[in-house]
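> Sequence and predicted model, in that order:
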Amino acid sequence: MSNKQSAVRDLSTIKDFIRWAFSRFQQADLFYGHGTDNPWDEAVHLVMGALKLPLDFDRDMLDCALTYNEKKHILKLVQTRITKREPLPYLLGEAWFMGLPFKVTKDTLIPRSPIIALLESEFAPWLKNDPLNILDMCTGSGCLGIAAALVFEDAEVDISDISEAALLVANENIVRHQVEDRVHAIHSDMFKGLAGKQYDLIICNPPYVDADDFESAPAEFHNEPELALTSGEDGLNFTHEFLAQVAHYLQDDGILVYEVGNTEIALQAAYPNIPFMWVELEQGGNGVFILTKDQLSELLQEQK
């Protein structure tokens, strides 16, 4: 009898399946980093997500018996998570970001940007006033832009991406969070679809993983869209082009919030005269900088 058949026969309750999934995950060489960071939390998220139950569940619920079909569904998800190394949010079709649920597919990165910490503090002390016009470029699922719209309730927000498939997902999330009157999804290759626009705040989590890091990354990351992760040998192809243009799209008091992750060192070496303001993030994460319109304008002058 297979492990799957014996599990259907021998396991009964939610608690049983969480413990079983945890044991299977412990035995597998999985990477955690797409919403959880350990096998126990992964097991809890998988079982509760599969059953469409809240994570802040009543513990009495753990003794509820599962139907045959529910058991089969959980077993299939566990098997796929282990054998194909698919990140759990793809299996569930949903990820959580800033306490909010977002639809995700393999056309979008799984939300995890450390920029979330700055959003929660409303970008203090760098923003002088609440922004009225915001751009979230390389938006993917739309999570950063939609969260920004919910934080800054008077702002108009453009979210842009080169991937039309990603924007379809982002549009669903816009409707889900009822911000379709203020959040606008725009298909754009960098700034090509944004001519004449200017913003008080530009947020960007671009592709920045260098070739070596991508090659050695856990299998889970190779299930995400490579277009949204990599950008040339040193990871900076997108960033070079972006920095050469972004000043034109900022208001006079505007700021840029930009994530480069592990390519922070390569970026500083490429632009030794730019006074990047690297943000210390209490919740972890690295490689997020802030620049003002004036600082970016000086870069343009240097390049002439």
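Yes, it's here. Numbers count the residues shown, from 1 in each chain.
> Only C-alpha atoms from now on, for both contacts and neighbour counts.
Fine.
> Next, work out how far apart the residue nearest to the spatial centre of the chain and residue 239 are.
The residue lying closest to the centre of the chain (C-alpha atoms, centre = their mean) is residue 111, at 1.9 Å. Between residue 111 and residue 239 the distance is 20 Å, computed by C-alpha to C-alpha, to the nearest Å.
> residues in contact with residue 249?
For residue 249, the contacting residues are 196-199, by C-alpha atoms under 8 Å, 6 or more residues apart in numbering.
> of all the residues you listed, which comes closest to residue 132?
The closest of these to residue 132 turns out to be residue 199 (C-alpha to C-alpha; 7.8 Å).
> ok, the nearest residue to residue 93 once chain neighbours are set aside to residue 174 distance?
Taking C-alpha to C-alpha, 6 or more residues apart in numbering, and ignoring the residues beside it in sequence, residue 93 has residue 104 as its nearest neighbour in space, at 5.3 Å. For residue 104, the distance to residue 174 (C-alpha to C-alpha) stands at 13 Å.
> next one: residue 259
With distances taken as C-alpha to C-alpha, residue 259 is found 23 Å from residue 174.
> Mind jotting down where the helices sit in the stretch 1-150 of the chain?
Secondary structure of the stretch 1-150 of the chain by DSSP state H, counting those that start in this stretch: the helices cover 3-10, 14-27, 39-50, 68-83, 88-92, 116-120, 143-151.
> out of the ones you listed, deepest packed?
Of all the helices of the stretch 1-150 of the chain, helix 143-151 carries the top mean neighbour count, a mean of 24, counting by mean count of other C-alpha atoms under 10 Å.
> just checking, next helix/strand downstream of it?
Toward the C-terminal end, the helix or strand that comes next after helix 143-151 (DSSP states H and E) is strand 156-161.
> Run the chain-centre distance for that following strand.
Mean C-alpha position of strand 156-161 versus that of the full chain (C-alpha atoms, centre = their mean, to the nearest Å) differs by 15 Å.
> And the very next helix or strand once past it, what's buried?
Beyond strand 156-161 on the C-terminal side, the first helix or strand identified by DSSP H and E is helix 164-176. Taking 16 or more other C-alpha atoms under 10 Å as the basis for neighbour counts, the residues of helix 164-176 that come out buried are 164-174.
> Put this next to the first one:
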Amino acid sequence: MTILETLKLATEYLEKYNIENARLNAELLLSDILKCKRLELYTSFDKPLNENELQKYREFLKRRAKGEPLQYITGKANFFGLEFIVTPDVLIPRPETELLVEEIINSLDKNISMKILDVCSGSGNIGITLAKNFPASFVYCLDVSEKAIEIGNLNAKNLNVENISFQLIDILNQIPDEKDFDVIVSNPPYISFEKKDKLQREVRLYEPHTALFVDDELKFYRRIIELTDSLLNEKGKLFFEIDDELVDSISQLMKEKNFKSIKVKKDYSGLNRIISGEKSK
């Protein structure tokens, strides 16, 4: 069976299970198996697939048809032009989070040395991307999951990033030893358990719940903002990814801690997604 014939059948199979962008999914899964770029499939339509390739492809398609995210099947996800290893132990990096990183890059001087703290670092996508873009700075990443710390370290090694460290810390109950940060960034859990059933099945069934859900949507924001007293330098910058519905509450928490120059940025859907501010006396 040729690549073209296989893709046609695979697309029809995924469509039957209501997988969005079925053709794109079929192509990405096959290109992963063949270790080629997706566009290279188009120049090899007449190439036949061997039985091992077909068998592995069938397994991938079955997993995708059940709703398992494509990134967990291939074990990788793209973020800000970089390829990250991802497993069900960490969240899949989102395009909206690229806006958070972009906002930080556009707000700060790449040439000065800074201490940057990434709270709830997951796969390390935020911290590693910042370390890449701020080579004179050092990024400290914190997460409560041992598996996430392992994956973060592995991603840093694979992407040749040395100005970064990962530490196992429960930020809700512990305080980092390191202090005097110039920047704190976080994309913490902020979805209430009550909203769980409204999420896509890919997210609800496969992504780590500890990285998604909380009993109090403001829990992490409140804690991190409180810790800025001891962790963040004067005139230091704080950046959060947020839920649109939380913008007023988080803004108020920041104002109560004397943050100024508070800015809110919308995502691609026009929803409030990024909030930032500067610490003052």
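Structure's in. What do you need? Bear in mind that the values here come from a model prediction, so they are computed numbers and not experimental data.
> Quick one: map the residue nearest to the centre of the first structure onto the second structure.
Applying TM-score structural alignment, one finds that residue 111 of the first structure aligns to residue 93 in the second structure.
> so its match touches residue 79, yeah?
Yes: contact between residue 93 of the second structure and residue 79 holds when scored by C-alpha atoms under 8 Å: they sit 6.4 Å apart.
> what touches both of the two?
Once C-alpha under 8 Å, 6+ apart is applied, the residues that residue 93 of the second structure and residue 79 both contact turn out to be residue 125.
> Could you dump the helices of the stretch 1-150 of the first structure into TSV with distance to residue 133 of the first structure added?
Converted to TSV, the helices of the stretch 1-150 of the first structure look like this (distance: least, C-alpha to C-alpha, whole Å):
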stretch	distance to residue 133 of the first structure
helix 3-10	53
helix 14-27	44
helix 39-50	35
helix 68-83	40
helix 88-92	30
helix 116-120	15
helix 143-151	10
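> mind checking which of those is nearest residue 183 of the first structure?
Minimum separation from residue 183 of the first structure across the helices of the stretch 1-150 of the first structure (C-alpha to C-alpha) falls at helix 143-151, 6.9 Å.
> so the closest one corresponds to what in the second structure?
Taking TM-score structural alignment as the measure, the second structure aligns residues 125-133 with helix 143-151 of the first structure.
> how far away is residue 275 of the first structure from residue 290 of the first structure?
Taking C-alpha to C-alpha as the measure, residue 275 of the first structure and residue 290 of the first structure are separated by 9 Å.
> Who has more neighbours out of those two?
Here residue 275 of the first structure and residue 290 are compared on neighbour count by other C-alpha atoms under 10 Å; more neighbours surround residue 290, at 19 against 14.
> what helix or strand is the equivalent of the more buried one over in the second structure on?
Aligned counterpart of residue 290 of the first structure in the second structure: residue 276 (TM-score structural alignment). Assessed by DSSP H and E, residue 276 of the second structure sits inside strand 272-279.
> Just give the closest residue to residue 300 of the first structure, not the sequence neighbours.
Sequence neighbours aside, residue 244 is the residue nearest to residue 300 of the first structure in space, at 6.4 Å (criterion: C-alpha to C-alpha, 6+ apart).
> what's the burial count for the one you found?
Other residues within reach of residue 244 of the first structure, judged by other C-alpha under 10 Å, total 14.
> In the second structure, what sits opposite it in the alignment?
Pairing criterion TM-score structural alignment: the partner of residue 244 of the first structure within the second structure is identified as residue 226.
> Please point out which parts of the one helix or strand that match maps to sit buried.
Counting by DSSP H and E, the element that carries residue 226 of the second structure is helix 219-231. Buried residues in helix 219-231 of the second structure, counted by 16+ other C-alpha under 10 Å: 220-221, 224-225, 228, 231.
> mean deviation of that helix from the first structure?
Superposing on the first structure places helix 219-231 of the second structure at an average distance of 2.0 Å from its equivalents, by mean C-alpha distance after the TM-score superposition for the first structure.
> Moving C-terminal from that helix, which element do we reach first?
The element immediately downstream of helix 219-231 of the second structure (helix or strand, assigned by DSSP H and E) is strand 232-241.
> Provide the contact partners of that next one at residue level.
With contact meaning C-alpha under 8 Å, 6+ apart, strand 232-241 of the second structure is reached by 97, 100, 104, 179-188, 273-281.
> Can I have the buried ones of those residues as a ChimeraX selection?
If you want just the buried ones from those in ChimeraX, going by 16+ other C-alpha under 10 Å, the selection is:
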select :97,100,104,180,181,182,183,184,185,186,187,188,273,274,275,276,277,278,279
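> What's the separation between the match of residue 244 of the first structure and residue 280 of the second structure?
Residue 226 of the second structure sits 14 Å away from residue 280 of the second structure, going by C-alpha to C-alpha.
> do the same with residue 272 of the second structure
24 Å.
> Roughly how far does residue 157 of the second structure sit from residue 163 of the second structure?
Taking C-alpha to C-alpha as the measure, residue 157 of the second structure and residue 163 of the second structure are separated by 11 Å.
> so how far is stretch 132-150 of the first structure off the chain centroid?
On the basis of C-alpha atoms, centre = their mean, stretch 132-150 of the first structure sits 11 Å off its chain's mean C-alpha point.
> coming back round to it: the strand holding residue 276 of the second structure vs the first structure, mean deviation?
Averaged out, strand 272-279 of the second structure is 1.5 Å away (mean C-alpha distance after the TM-score superposition for the first structure).
> Residues in contact with that strand: which ones?
Counting by C-alpha under 8 Å, 6+ apart, 96, 99-100, 232-245, 247, 251, 254, 257-267 sit against strand 272-279 of the second structure.
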